[in-house]
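Q: Make a model of this:
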Amino acid sequence: MGSATSTSRKILKERIERYDRKLAKREMRYLEWAARRAQKRLIDRRSAQIEEYTPYLAAPSNWLPLVEARIRDSVLPEEYEGEFSTEWLTEDAAFAAIAFFRHGADLLPTEPHLYATNSGDLVAEFETADGSMTSVVSDQETILFAVPTIAPDSPIHTVIRRGSNTFREELRSVTKQLTSGRHGKMDPAQ
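A: I've put the predicted structure just below:
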């Protein structure tokens, strides 16, 4: 059963007999109680639940809980099953969209304007002075389309597959192009 019980059992066997029988009995009860408790803790520790990891946002977005609530409220109800419209999201697309926002809210430029596609995917539009970005989140992928204000003839298009190990880097590469130059160009040191 593990190190906790083998150690406590060893202590019980190596116990030195005391002259006082009452004290020896009490000692034995405490040692047996400690062994049972250690064994129970070991069993409890083995049945720990593993929860999904959500990274801590360095600059939390105050709009994130509101957006998540809107997405949850937009899941297609069972009574409308099969009747897709731009009012409802599929459950899979909603879960994917919530994950998208949770893992990338600190990289996104502003609070998005949300709506659904006819097939139940989520569309999020972001508008800033530096440009606009549209993301389409489905259960399989996220498509990012951005148009920087300084280069409207050079739109940015990226597809991020669900479960990508480089999600944050891919999202950052698009949003960075929308915000680069915001603080002005720096001259090299001379």
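Q: Only C-alpha atoms from now on, for both contacts and neighbour counts.
A: OK.
Q: now the helices for this protein?
A: Residue ranges of the helices in the chain, as given by DSSP state H, are 3-13, 21-46, 64-73, 91-104, 167-179.
Q: Which elements pack onto the shortest one?
A: By that I understand helix 64-73. On a contact count with 3 or more Cα pairs under 8 Å, 6 or more residues apart in numbering; DSSP states H and E, helix 64-73 meets helix 91-104.
Q: Give me the buried positions along the helix it packs on.
A: Using 16 or more other Cα atoms under 10 Å as the test for burial, helix 91-104 gives 91, 93-98, 100-104.
Q: Now the second one, please; I'll put the structures next to each other:
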Amino acid sequence: MKLNWPLRFDRSTPRRLEPVRFTAPFAQPASPAVPFTPVPVSLFEFKRLLARYKRAGFEGHQIWRQSQEKYFFQPKTPISMLVHTIIDPFTSPEWMIEDWSIKFMLSERLLTHARKQSDTPNWYEDPLIAATWGGVIATCFRSVQAYHKSFAILPMVGDRLFNEDTGWQIKDRSIDGDLMTITFTLDS
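A: Got it, this is the predicted structure:
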């Protein structure tokens, strides 16, 4: 028996398989041979179907909207968000060097830069600005920590932190013996 390729085998009785010529699905025309004929609908029936369609869409939107309102306005547990003002000293419980707490403050020049970066009138409470500048100040603490580890003393006034050329300079250093805190005022 001569076989013509491509072949497709259909299942028949378990004892015998017959070769059947393969027909590609894209070889058949996409549109049916019989054109689509719309069913005539009266004007009254059309308006009734349109009103039903609109009502179903409106009801579906109302159900969705009610679920969203319930989601947005249902009482949730409050999220504790610590708002740090940029004019207050930056501090962290981890910023300790030999039982002394380290704090950082920004100079007037850096506060002016922060005010220019913020779009809100209360720029000193802007959480984005506080987070951005807080990241740089965390880098400053790591620099102070590395300086203390290398030289066994803290940086002095005039020293630059984390970069010799573009790093922030220590403008002032104040020590509070009662609270065991050292506050560095930073300038650019």
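Q: Could I get the TM-score for this pair?
A: Once the chains are laid over each other, their TM-score by TM-score structural alignment, normalised by the length of the second structure reads 0.28; 86 aligned residues with a Cα RMSD of 5.2 Å.
Q: still on that earlier bit, nearest to Leu178 of the first structure, of the buried residues of helix 91-104 of the first structure?
A: Among these, Gly104 lies closest to Leu178 of the first structure (Cα to Cα), at 15.2 Å.
Q: Select the longest helix from the second structure.
A: Counting by DSSP H, the longest helix found in the second structure is helix 43-73.
Q: Doesn't Thr183 of the second structure belong to a strand?
A: Yes. Under DSSP: H, G, I helix; E, B strand; the rest coil, Thr183 of the second structure sits within a strand.
Q: The closest residue to it other than its chain neighbours in helix, strand or coil?
A: Nearest residue to Thr183 of the second structure, sequence neighbours excluded (Cα to Cα, 6 or more residues apart in numbering): Lys103, at 4.6 Å. State at Lys103 of the second structure, reduced to three classes by three-state DSSP: strand.
Q: Pretty sure Lys103 of the second structure sits against Ile175.
A: No. Taking contacts as Cα atoms under 8 Å, Lys103 of the second structure lies outside contact range of Ile175: 10.1 Å.
Q: Tell me which of those two has more neighbours.
A: Lys103 (21 against 13; other Cα atoms under 10 Å).
Q: Have a look at the second structure and report its longest strand.
A: What stands out as the longest strand in the second structure, according to DSSP state E, is strand 168-176.
Q: got the contact list for the residue nearest to Ala35 of the first structure when sequence neighbours are not counted?
A: Spatial nearest neighbour of Ala35 of the first structure, excluding adjacent residues (Cα to Cα, 6+ apart): Ser8 at 5.5 Å. Taking Cα atoms under 8 Å, 6 or more residues apart in numbering, we find Ser8 of the first structure in contact with 31, 34-35.
Q: how about the helices in the second structure?
A: For the second structure, the helices defined by DSSP H occupy 43-73, 108-117, 127-151.
Q: if we can go back for a sec, from Leu31 of the first structure, how far off is the residue nearest to Ala35 of the first structure?
A: 8 Å (Cα to Cα, to the nearest Å).
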